[in-house]
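> sharing a model that was predicted from the sequence below.
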Amino acid sequence: MTQFTTPARHRSKAAAAWLACLLGVFGAHWWYVGRPRAWLFTAFSVAMLVLAQFYPVWWDNPAFLLLIVPVTEGYIEALVFALKPDEWFDAKYNPGSGRVNRTGWNAVLAAIATTFFGGTVLVFGIALIVMHVYTAMGWLDGYVY
């Protein structure tokens, strides 16, 4: 009797890096690499975006500012995926697939894009958080622009 087995799904390291860079706030890379409880990551981000709509200024409220956490996680993981060796990624996410990653320039471009785009978004996010806290604490009262 012959037993049939389905080969393990092969995941691309570069695709995981690009998903983490571009859609990391929603955990797209978690879904792609098959992490358990990826739905919690996505649900948190969606819930924060929905809650942000109930404030008069959607971008200046705690729910929206909490999105800096999944955004940061996405950018960090994009760099990890892009810069770790192919062998590391294959051992962790492609055991038994029978194929290996050979990323080349695609992963390098993902790392470069993540560094520039991620750095800009994170600095802007930190600035928004600082301005929100300073305003909420009244530290800017009486300040003339």
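Sure thing, it's come through.
> from here on, just use CA atoms for contacts and neighbour counts.
OK.
> elements contacting the helix with the most length in the chain?
Taking DSSP state H as the criterion, the chain has its longest helix at helix 119-137. Helices and strands touching helix 119-137, by 3 or more CA pairs under 8 Å, 6 or more residues apart in numbering; DSSP states H and E, are helix 62-65, helix 68-83.
> please work out which of those is packed deepest.
Of all the helices and strands packed on helix 119-137, helix 68-83 carries the top mean neighbour count, a mean of 22, counting by mean count of other CA atoms under 10 Å.
> put this next to the first one:
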Amino acid sequence: MTTTHRNKTIATLITAIFGSIGLHRFYLHGAKDVWGWLHFISLPLSLLALAIWPTQQKLFLFAPLLISALIAILEALITGLMPDEKWDLRLNGGSGKKSESTWILAVIIVLTVGVGAIGLIGTIARTFDLLFTGGSYG
């Protein structure tokens, strides 16, 4: 049985941009993927928390979505840095095609590292501000 070929560059790009809502998991594993639905549920859960507690700090209300986004950044790096042979063995076993990564994948990985570092440092800084000063710096 022939399966569809999953492109590693597209999967990495989807993971980096839409990973916090689980779109990459649905692209790679289909609609029955539990981890994809856990990523997806983080957005309505965060919006529900905002509706219930509108006066709370937004960092805590959107924590499920933020955690999902940071996990997605890590998944994008894991996906992008995986060797093509291992990628084909794991996800393209029956497709009959071989993956060939190009420089575009390297650019996506570098940008993902930058965005991930900024997001992680910003999250840590804001969390310490809220926990130790009560949010007096903004």
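It's in. Because the structure is predicted, anything quoted here is derived from the model rather than measured.
> on that earlier part again, can you list the helices and strands packed on helix 119-137 of the first structure in CSV and add distance to Gly104 of the first structure?
CSV is the format used below for those (distance: least, CA to CA, whole Å):
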stretch, distance to Gly104 of the first structure
helix 62-65, 36
helix 68-83, 10
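> give me the residues contacting the strand or helix carrying His39 of the second structure.
For His39 of the second structure, the element it lies in under DSSP states H and E is helix 34-52. Helix 34-52 of the second structure is contacted from outside by 19-26, 56, 58, 61-65, 68, using CA atoms under 8 Å, 6 or more residues apart in numbering.
> try it again at 10 Å.
Contacts to helix 34-52 of the second structure, defined as CA atoms under 10 Å, 6 or more residues apart in numbering, come from residues 18-31, 53-54, 56-69, 71-72.
> likewise stretch 109-118 of the second structure?
With CA under 10 Å, 6+ apart as the test, stretch 109-118 of the second structure has contacts from 9, 12-13, 15-17, 69-74, 76-81, 103-108, 119-124.
> ditto for stretch 97-104 of the first structure
6-15, 82, 85-91, 94.
> quick one: that stretch aligns where in the second structure?
Per the alignment by TM-score structural alignment, stretch 97-104 of the first structure matches residues 95-102 in the second structure.
> list the buried ones in that stretch?
Neighbour-count burial for stretch 95-102 of the second structure, counted by 16 or more other CA atoms under 10 Å, picks out 98-99.
> now the angle between helix 63-81 and the helix holding His39 of the second structure, please.
Relative orientation of helix 34-52 of the second structure versus helix 63-81 (axes from the mean of the first three to the mean of the last three CA atoms, to 10 degrees): 150 degrees.
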